[in-house]
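Trainee: Build the 3D model from these lines:
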Amino acid sequence: MRLRGGTVAVALLAALVLAGVLVAWLGAGRAVSAVPPLRAAPPVPPSGVGSAEVLLSADALTHPAHELVRAQLQRHYDAINAKDYAAWAATVVPERSAALDEPAWREAYDSSQDGTIRIDRIDDLAGGRVLVRVRFVSIQDVEDAPVGVPARRICWHGSLPMSGEPPLIEQTGGGSSIAAPC
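Mentor: So this is what the prediction gives:
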């Protein structure tokens, strides 16, 4: 028995349609993850700062110290958001906390909240140190914003040198962060 070309094509098309219906039916009711893929930076939320969870890019995830760095930055941003100077001071080198004592820190971070935090990259530096490229969103009272960026909401891209174990954030200099209203 020989099948004609048209009959084979119709049978193949019917099988494909049936397979599509079956796949759709089996997938019905399953939640689709709203979490962006590791490679994608989280979108800047339309308002506020977004989640305070520190995320890692796929690139940052490949660095051997990624979890130590992520955990320390999580403590750092949690301390800022909770207005906990002692917890913040435990995430930075002593020279940094000495340069920003508690009264000055409270004044600087009084109205600040941070979120949408992502470690983009971790690079090795000499002496076992690392340089962490991080982005985040902050909101603050306009009068508490940096002089050059008088905005309620700011998108930051920073480079944080870290050293030790757990890695502590070292002093940073001018030009280590880029800030823009968002």
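
Trainee: only C-alpha atoms for contact and neighbour calcs from this point on.
Mentor: Noted.

Trainee: Show me which residues of the top helix by length along the chain are buried.
Mentor: Longest helix of the chain, by residue count under DSSP state H: helix 5-27. By neighbour count, and taking 16 or more other Cα atoms under 10 Å as the criterion, helix 5-27 has no buried residues at all.

Trainee: what does stretch 132-142 give?
Mentor: Going by neighbour count (16+ other Cα under 10 Å), the buried part of stretch 132-142 is Val132, Arg133, Val134, Arg135, Phe136, Val137, Ser138, Ile139, Gln140.

Trainee: now, which of the residues you listed lie within helices?
Mentor: Within those, membership in helices is found for no residue, as judged by DSSP H.

Trainee: can you redo those residues as TSV with distance to Pro42?
Mentor: Below are the buried residues of stretch 132-142 laid out as TSV (distance: Cα to Cα, whole Å):
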residue	distance to Pro42
Val132	17
Arg133	15
Val134	12
Arg135	10
Phe136	10
Val137	11
Ser138	14
Ile139	17
Gln140	21
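
Trainee: Which residues does the helix or strand following the longest helix of the chain contact?
Mentor: The element immediately downstream of helix 5-27 (helix or strand, assigned by DSSP states H and E) is strand 54-56. Contact partners of strand 54-56, identified using Cα atoms under 8 Å, 6 or more residues apart in numbering, comprise Leu38, His66, Arg70, Leu73, Gln74, Thr116, Ile117, Arg118, Ile119, Asp120.

Trainee: Out of the residues you listed, name the ones that lie in helices.
Mentor: Among these, the residues falling in helices (DSSP H) are His66, Arg70, Leu73, Gln74.

Trainee: for comparison, sequence B:
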Amino acid sequence: MSAVPVPPSSQRWLLPVLVVVVSLMVGGGLLAREVYRLPESTPDAVIALPSSTARPAAEQPGPGTVELTPDAAAHPQHAVISQLLQTYFDAINSRDYDQWKTTVTRARIQAKPRASWLEDYDSTKDGSILVYRIDAVTATDLRVLVGFTSIQDPTAAPAELPDATCVHWKLGLPVALEQGHWRVDAVAGYTTPEMSRC
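Mentor: Sure, this is the predicted structure:
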């Protein structure tokens, strides 16, 4: 006659102890990963803060380099948007319509043909360009809050500031994903720009 073996009592607690040990190891590994994680790298962008000091008239409109606040630089698309706006403003400052067309949507190109664009920007020079924020509206639509200074012939001044030769602007630029590329979209009807004399 054969006896049925009785499982030793030590096997009953082996599985719960094993679960606890594995859980502690996983938790410890996750904690160590957080503690020893390398700090995030600084974005590859020109970081600046809004300046409260006025630039002398002889130095207006300021440098043509697009700068970002830390808030804007934290956005995942900051590098693409910074490069887009740099090309956009460079095109305006060099009166290069063909270059400008590479930065805007088809709708904006149709609304602003070459002759009209050249007339509008004939005497314009933009500088002191600062991106304050980049906000995602949808996966294909961003809003970029940007401030800049523009100098121009007094006859080209905005109607709200007649005869102004230097204007500080702050506006929300709509930026849309078109054919796989971010492009500045039409501003009219979307936002009311803030403007003041320098």
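
Trainee: care to give me the TM-score?
Mentor: Laid over one another, the chains give 0.76 as their TM-score (TM-score structural alignment, normalised by the length of structure 1), with 146 aligned residues with a Cα RMSD of 1.6 Å.

Trainee: Just tell me what Ala108 of structure 1 corresponds to in structure 2.
Mentor: For Ala108 of structure 1, the aligned position in structure 2 is occupied by Asp120, per TM-score structural alignment.

Trainee: so what's the residue most central in space within structure 1 closest to, chain neighbours aside?
Mentor: Centroid-nearest residue in structure 1, with Cα atoms, centre = their mean: Arg118, separated by 1.5 Å. With Cα to Cα, 6 or more residues apart in numbering as the criterion, Arg118 of structure 1 has its nearest non-adjacent residue at 4.6 Å, and that residue is Leu55.

Trainee: Quick one: map Lys83 of structure 1 onto structure 2.
Mentor: When structure 2 is aligned by TM-score structural alignment, Lys83 of structure 1 is paired with Arg95.

Trainee: how about the top helix by length along structure 2, aligned to which bit of structure 1?
Mentor: The longest helix of structure 2 (DSSP H) is helix 10-35. For helix 10-35 of structure 2, there is no aligned range in structure 1, judged by TM-score structural alignment.

Trainee: repeat for stretch 72-85 of structure 2
Mentor: With the alignment judged by TM-score structural alignment, the segment of structure 1 matched to stretch 72-85 of structure 2 spans residues 60-73.

Trainee: Now the terminal residues of the matching stretch, how far apart.
Mentor: 13 Å (Cα to Cα, to the nearest Å).

Trainee: Can you point out the buried residues in that stretch?
Mentor: By neighbour count, with 16+ other Cα under 10 Å as the criterion, the buried positions of stretch 60-73 of structure 1 are Ala60, Leu61, Ala65, His66, Val69, Arg70, Gln72, Leu73.

Trainee: Stretch 41-54 of structure 1 too?
Mentor: Ala41, Pro42, Val44, Gly48, Val49, Gly50, Ala52, Glu53, Val54.

Trainee: so what corresponds to the first one in structure 2?
Mentor: Taking TM-score structural alignment as the alignment basis, one finds that Ala41 of structure 1 is matched in structure 2 by Pro50.

Trainee: so who does that match touch?
Mentor: Taking Cα under 8 Å, 6+ apart as the contact definition, Pro50 of structure 2 lies against Thr69, Leu130.

Trainee: and with 10 Å instead?
Mentor: Contacts for Pro50 of structure 2 (Cα atoms under 10 Å, 6 or more residues apart in numbering) come out as Glu67, Leu68, Thr69, Ser128, Leu130, Val131, Tyr132, Gly147.

Trainee: Same check on Tyr88 of structure 2?
Mentor: If you count contacts by Cα under 10 Å, 6+ apart, Tyr88 of structure 2 has them with Ser82, Asp96, Tyr97, Gln99, Trp100, Lys101, Thr102, Thr103, Val104, Arg183, Val184.
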